[in-house]
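Trainee: here's a sequence, model it:
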Amino acid sequence: MPATLPDGDPVPADGTLPPSALAGLGHRPLEIYLHVPFCTTRCGYCDFNTYTADQLGTDPGATRATYVDAALTELALARRVLGPAAPPVSTVFVGGGTPTLLPAGELVRFLAGVRDTFGLAAGAEVSAESNPESIDADGLAELAEGGFTRISFGMQSADEQVLALLDRVHTPGRAAAMVDLARAAGFRQVSLDLIYGTPGESVDSWRHTLRTALAAGPDHLSAYALIVEEGTRFAARVRRGEIPMTDDDDLADKYLVAEEELTAAGLSWYEVSNWARTPDDRCRHNLGYWRAADWWGIGPGAHSHIGGVRFWNRKHPAAYARALAEGRTPAQGREILTGVQRRVERVLLELRLADGLSTDVLTGTEQARVPDLLARGLAEVHGAGTGGDRLVLTLRGRLLADGIVRDLLD
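Mentor: So this is what the prediction gives:
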């Protein structure tokens, strides 16, 4: 969730959505995302909407102690806006920031609020992100006992020099050790997040990170290329010549290493940057994003999408809490997506999935470009002749996913 918010149209003070957004609401999955904007330190590469304690000061609307109260107020607003047609929530995801800087009991209290306000669907997936140093065995047990089913630890690397350059404060072995603690606490699914392409990271170092992560036995693993975002300390250091810019060829080589190691260990890709041990281990919440499900994002800067309407909250925690305290929506702006925009986004997102994109989504001229992708070895068509043709990227195509989308679309 980048810190810079887009422009958009004004949002009614009570948060009301247009009737078109609510049409068919009860027939689509509903997801809830909670953004926790607190961090102990701000990593130099991060451009998410996060804050350290000294950045927030003492404003009562921006403290950890009152944060879940504000989030529950927005949850109640979501219930009023969506009305009685809203279905039980199918997934909950608590991200950040560092969600586990809040006491585990507070996160459980928020989940209880979701259960009381909307209800949880049978078998609902409930996820939390955590930094390895920000929670202990007791906190993990409290989350699991309170209804959290999945946890994702930000491991990033097993190389001390890489962790230092990324401003990560945990030791290389801490994240892997947390997998065992999470299992013992009762979590059904455990994931590790990795970053590759940090300047100075060798291919051997990256392979060591992958093997260290795999040795811990996670059910799911995410591997993201380091992107140098403008406005970050990392970008400033690149401009000053202190560290080199990330290299596209290096990123591609390391992606191929990730695919090799993860596949050999029995994990399969289901989205360009995500691998799972079994289909049941895929992150259902994130799949909802890629498939344009309905989700309500709670917290400062959080984005939501309901029935083709996208809206986003005020960025600063104090401004967010103040709006709710005054009985107003915290949403700062919104856009109503056109049919063309929704189709383009569907191509952009679904083509990143191993399940692929239905060729029926493509226009006639776009379909005419598919044979060239096949001839170049960038994609395959699955299900030919069954009435369910789907365009699926090959490994080489995954390396060029963004460019393929640009070339494919009208």
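
Trainee: every contact and neighbour count from this point should use C-alpha atoms.
Mentor: Fine.

Trainee: was I right to think Ala318 contacts Thr66?
Mentor: No - between Ala318 and Thr66 there is no contact under CA atoms under 8 Å: 10.8 Å.

Trainee: looking at the two, which is more packed in?
Mentor: Between Ala318 and Thr66, counting by other CA atoms under 10 Å, Ala318 is the more crowded of the two (18 against 13).

Trainee: spell out the secondary structure type for that one.
Mentor: Under the three-state scheme (DSSP: H, G, I helix; E, B strand; the rest coil), Ala318 adopts helix.

Trainee: do Gly95 as well
Mentor: Gly95 - assigned by three-state DSSP - is strand.

Trainee: who's in contact with it?
Mentor: Residues in contact with Gly95 (CA atoms under 8 Å, 6 or more residues apart in numbering) are Tyr33, Leu34, His35, Val36, Ala128, Glu129.

Trainee: next, the structure of the following sequence, for comparison with the previous one:
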Amino acid sequence: MPSALPIADPAPDDGMLPPSAAQGAESRDLGIYLHVPFCRVRCGYCDFNTYTAEEVRGVSRSDFADQAIAELDVAASVLERSGLPARPVRTVFFGGGTPTLLPPDDLVRMLEAVEQRFGLAQGAEITTEANPDSIDAAGLEHLAAAGFTRLSLGMQSAVPHVLSVLERTHDPANVPLRVAEARAAGLAVSLDLIYGTPGESMADWSRSLDAALAEHPDHLSAYALIVEPGTKLARQIARGEVPGVDDDLHASFYELLDSRMAEAGYGWYEVSNFALSPEQRSWHNRSYWTGQDWWGIGPGAHSHVGGTRFWNVKHPAAYAQRLAAALSPAAGRETLDEETRRVERVMLETRLVEGLATDALSPAGRTAIAGLIADELVEAASAFRGRVVLTRRGRLLADAVVRRLLPDD
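Mentor: Below you'll find the model as predicted:
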């Protein structure tokens, strides 16, 4: 089952935000994330807040769009009553779960509701995730005609035995079909890959990269598999049914990824994300990494507004019940102090190609830069210009770099 919600302060039933959330809001982007929590099958590695049909008996998928629209009403009201200025939405991201298990009409209705309540910024990025088997050409055309601009396709691997360990059920042959259909509809295409699956060889990973790059996606995300406690995959590894994760092999996978992406003309802009041009970067994900505002719609969805983080009740039934009672679906929240926000900035911005301004570091953190340069983890030239930018070796050891930049003062 999905992991537990964080432990923090209870959120007020009316959803009102503290006065600090409005400070400086006019300089921050606003994004909307819509979490559609439904999947056909629960993948063994997945720790997301998702549910199969058997796990949500008594909850109808056909009601979800109306519930999400009801929360958009809550969001618009809370932001206005909390003193935040009206801002058009810069990015909209439908994630999950598998958003495209819902009819395209439902996704379009939710997007229209965002536009009606907030407005969309000119050139707004509007993305939906999909599995290769969860949408067709007609659905993609419908979404594109309604204003969607981008498809994020869950390819994960091109190798059947790797997909089997991950319990991904799609046919790899459908990836190029969906990419072609998305392009014909006028959508930009991002492919998602996972590397380091137990039993995956370097040859397997190379084959997946070959298949992904053959589609010339605009954007590619590649994440090392993390075995989350409590997942089916974690239990299989503990019982010895599948091999464990090899960190050294992970590093070799990343080195091959980075080389192949560069050779194909892609630039990294975050440790795990690559794009053909700055315009093709995921601006929604950048809002998370750079501390912008976003409101997460749906069961278990997380939000961040002006240093206040809050999250919804997890189960779709509880989510529906709170909205039906005209209550905010938020379950808990925390307001970050300045030091916590600084630490999070260091953790996130260090992973970006622009790097982190050294003025975000404490004196002890700035002192650590010389050692990081000597260890070839940070670019010397960038550091002399006042920014911490990771080398390839630094990207492999990004968490260790952050620990050295955040010593106990």
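
Trainee: returning to that earlier point: just send the contacts of Gly95 of the first structure back as a markdown table, with secondary structure too.
Mentor: Shown next, in a markdown table, are these (three-state DSSP):
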| residue | secondary structure |
| --- | --- |
| Tyr33 | strand |
| Leu34 | strand |
| His35 | strand |
| Val36 | strand |
| Ala128 | strand |
| Glu129 | strand |
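
Trainee: and in the second structure, which of the residues you listed remain?
Mentor: Compared against the second structure with both residues aligned by TM-score structural alignment, their matches' CA atoms under 8 Å, the contacts of Gly95 of the first structure retain Tyr33, Leu34, His35, Val36, Ala128, Glu129.

Trainee: where exactly do the helices run in the stretch 1-150 of the second structure?
Mentor: 64-81, 104-118, 137-145 (DSSP state H, counting those that start in this stretch).

Trainee: how about those in TSV, adding distance to Phe48 of the second structure and mean neighbour count?
Mentor: Shown next, in TSV, are these (distance: least, CA to CA, whole Å; neighbours: other CA atoms under 10 Å):
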stretch	distance to Phe48 of the second structure	mean neighbour count
helix 64-81	18	19
helix 104-118	20	18
helix 137-145	25	18
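
Trainee: which parts of the stretch 101-250 of the second structure are strands?
Mentor: 120-130, 150-156, 188-195, 219-224 (DSSP state E, counting those that start in this stretch).

Trainee: which one of those lies nearest to Ala301 of the second structure?
Mentor: Set against Ala301 of the second structure and scored by CA to CA, the strands of the stretch 101-250 of the second structure come closest in strand 120-130, at 15.5 Å.

Trainee: and the strands in the stretch 301-409 of the second structure?
Mentor: Assigned strands in the stretch 301-409 of the second structure, in chain order: 302-305, 308-312, 330-335, 356-357, 387-388 (criterion: DSSP E, counting those that start in this stretch).

Trainee: related to what we said a few turns ago, next, format the helices of the stretch 1-150 of the second structure as a markdown table and append distance to Thr98 of the second structure.
Mentor: Formatted as a markdown table, the helices of the stretch 1-150 of the second structure follow (distance: least, CA to CA, whole Å):
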| stretch | distance to Thr98 of the second structure |
| --- | --- |
| helix 64-81 | 13 |
| helix 104-118 | 12 |
| helix 137-145 | 14 |
